[in-house]
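Colleague: sequence isn't available, so here's the structure alone:
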């Protein structure tokens, strides 16, 4: 029996990082920069696939290809797995987390979770020219659902979190941003998809902000390399970071009605199905 702290793989084993938080699947395979480990990593392989909700036929073949091209055998304890745990797309997160857990259970591989907003913020800060580095705050604003965004603030220039990750209505974003003085930089898919209403809300609140190109908020191999040095691996499943209920959960009464069920009957069926699968 393994303890939560047990790591089947030595520090010298490679790390396969997966990200499915938004509309792309990213795979980043890293190896320790020095023999015997030590915390620093180098890039072996990096792949990115635009999937738009169709990641299922892409992910596992891509994992297999990346490992084969780097001559990494799938064997017990020979690999560590790091996966973005959220917030983001429910489909992408569940798929990548499930793939990692299945592989980890089969081969006794250690796991580590990565939070998406800090990872994306790291990529942005690494790309910002020094003259724009602050003092101030970088706000990651990513898409959650219609008129909702995931948001977290990070100090400039060091990138430390200054707010907790949260899901906000568009109308609540200016107040969060206004509470932080200095340069205010905003970036992410939530800002891109809601730029007109958000700019109007910022103007009404008289909050000055600068919007960065959305491409800057894409996690890069360099960001994964930096993040990997801070990970702690264990044999425990990665806990997803869901900041809101899924659309299916929130729309359960309407979905149930289409099938001639009440919401309570639908919930009972779900509970029975969960119990039968355990």
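Modeller: The structure has been received and is ready for your questions. All of these numbers come straight from a predicted model, not from anything done at the bench.

Colleague: contacts, neighbours, all on C-alpha from now
Modeller: Fine.

Colleague: which residues touch the helix or strand residue 60 falls within?
Modeller: Using DSSP states H and E, residue 60 maps to helix 56-69. For helix 56-69, the external contacting residues (Cα atoms under 8 Å, 6 or more residues apart in numbering) are 25, 27, 29, 45-47, 49, 51, 73-74, 95-96, 99.

Colleague: presented hereafter is structure B, for comparison with structure A:
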């Protein structure tokens, strides 16, 4: 009798920014579809999942775990990703793992000895950012996900640091001028969010038994949405 225990098949979703997608992962990346552009994720996520499963000869019933990037990032994108995963979790009765968006970005540079600074444009002259470093193959948080001005972020950079994320499109030149040799931009192919990186961190959470309750899981916004802010102003 074959008593081999197969590793979990993880279906992951990344929708925190303009670039995201879906991936299937079982100890290694089996397949990934990268989605980018202005078209809403609500029209593209499930067709991408169907395409990926079909071309890998797999079915949704074989998926063991659903993983989702929870933010910070685009409010609309995060809501779509989370709603999709919650719906699938309910229909398939599968467990869910939540992964912070900035941590998933940093995980693209697991072999780096430098600090890692993933950055998203948070609008209104601010950025979502965090600082990490890999230590003994584990991602160590030096500064938790925060919303702050680019100037304040630069004040917290003490040594040569790898910057990555969509925030470089807006603030890359500013960081270069402000930080000089301490600013190391990630190469273009490793600068954007990836569902495969979400799956990589999710696999570690599965092994540690760190699952999320899909009924109570909410996005990590860090600040109120524009609609919530306007509503608050009306109530003042």
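Modeller: Yes, it's here. Being a predicted model, the structure only gives us computed values, none of them experimental.

Colleague: what range in the second structure does whichever helix or strand comes after the helix holding residue 60 of the first structure sit on?
Modeller: Next in sequence after helix 56-69 of the first structure, counting helices and strands by DSSP H and E, comes strand 80-86. Aligning strand 80-86 of the first structure against the second structure (TM-score structural alignment) gives residues 65-71.

Colleague: which SS class is residue 202 of the second structure?
Modeller: Secondary structure for residue 202 of the second structure, judged by DSSP: H, G, I helix; E, B strand; the rest coil, is helix.

Colleague: neighbours around it, how many?
Modeller: 29 (other Cα atoms under 10 Å).

Colleague: quick check: it touching residue 67?
Modeller: Yes: the pair residue 202 of the second structure / residue 67 is scored as a contact, 6.2 Å apart, by Cα atoms under 8 Å.

Colleague: any residues in contact with both of those two?
Modeller: With Cα under 8 Å, 6+ apart, residue 202 of the second structure and residue 67 have common neighbours 10, 97-99.

Colleague: which residues does the residue nearest the centre of the second structure contact?
Modeller: Nearest residue to the geometric centre of the second structure (Cα atoms, centre = their mean): residue 101, 2.7 Å. Neighbour list for residue 101 of the second structure: 14, 16, 69-73, 193, 198 [criterion: Cα under 8 Å, 6+ apart].

Colleague: ditto for residue 37 of the second structure
Modeller: Residue 37 of the second structure neighbours (Cα under 8 Å, 6+ apart): 18-19.

Colleague: try it again at 10 Å.
Modeller: When contacts are counted by Cα atoms under 10 Å, 6 or more residues apart in numbering, residue 37 of the second structure is found next to 17-20.

Colleague: quick one: the strands in the second structure?
Modeller: For the second structure, the strands defined by DSSP state E cover 10-14, 19-25, 29-36, 65-69, 96-99, 116-123, 126-135, 138-148, 161-164, 183-185.

Colleague: which strands or helices does the fourth one pack on?
Modeller: With contacts taken as 3 or more Cα pairs under 10 Å, 6 or more residues apart in numbering; DSSP states H and E, strand 65-69 of the second structure sits against strand 10-14, strand 19-25, helix 75-92, strand 96-99, helix 101-106, helix 195-207.

Colleague: count the neighbours of whichever residue in the first structure pairs up with residue 52 of the second structure for me.
Modeller: Here residue 52 of the second structure is matched to residue 66 in the first structure, going by TM-score structural alignment. Using other Cα under 10 Å, the number of residues around residue 66 of the first structure comes to 20.

Colleague: and if you look at residue 96 of the first structure?
Modeller: For residue 96 of the first structure, using other Cα under 10 Å, the count is 26.

Colleague: mind telling me what it corresponds to in the second structure?
Modeller: By TM-score structural alignment, residue 96 of the first structure lines up with residue 81.

Colleague: mind listing what that match touches?
Modeller: So residue 81 of the second structure contacts 12-16, 21, 41-42, 45, 67-70, 219 (Cα under 10 Å, 6+ apart).

Colleague: one more pass at 8 Å, please.
Modeller: Counted by Cα under 8 Å, 6+ apart, residue 81 of the second structure has contacts 13-15, 41, 68-69.

Colleague: before we move on, back to that, which of the shared contacts of residue 202 and residue 67 of the second structure sits closest to residue 173 of the second structure?
Modeller: Closest to residue 173 of the second structure out of those is residue 99 (29.0 Å), distances taken as Cα to Cα.

Colleague: my read: the closest one touches residue 70, true?
Modeller: Yes: contact criterion Cα under 8 Å: residue 99 of the second structure and residue 70 qualify, at 6.0 Å.

Colleague: so between those two, which is more surrounded?
Modeller: Neighbours were counted for residue 99 of the second structure and for residue 70 using other Cα under 10 Å; residue 70 has more, 28 against 25.

Colleague: so residue 276 of the first structure lies in a helix, does it not?
Modeller: Yes: under three-state DSSP, residue 276 of the first structure sits within a helix.

Colleague: identify the residue of the second structure aligned to it.
Modeller: Checking TM-score structural alignment: residue 276 of the first structure goes with nothing.

Colleague: residues near residue 276 of the first structure, how many?
Modeller: Neighbours around residue 276 of the first structure, by other Cα under 10 Å: 8.

Colleague: hang on, the earlier thing: measure the residue nearest to the centre of the second structure to residue 72 of the second structure for me?
Modeller: 6 Å (Cα to Cα, to the nearest Å).

Colleague: cheers, nothing more for now.
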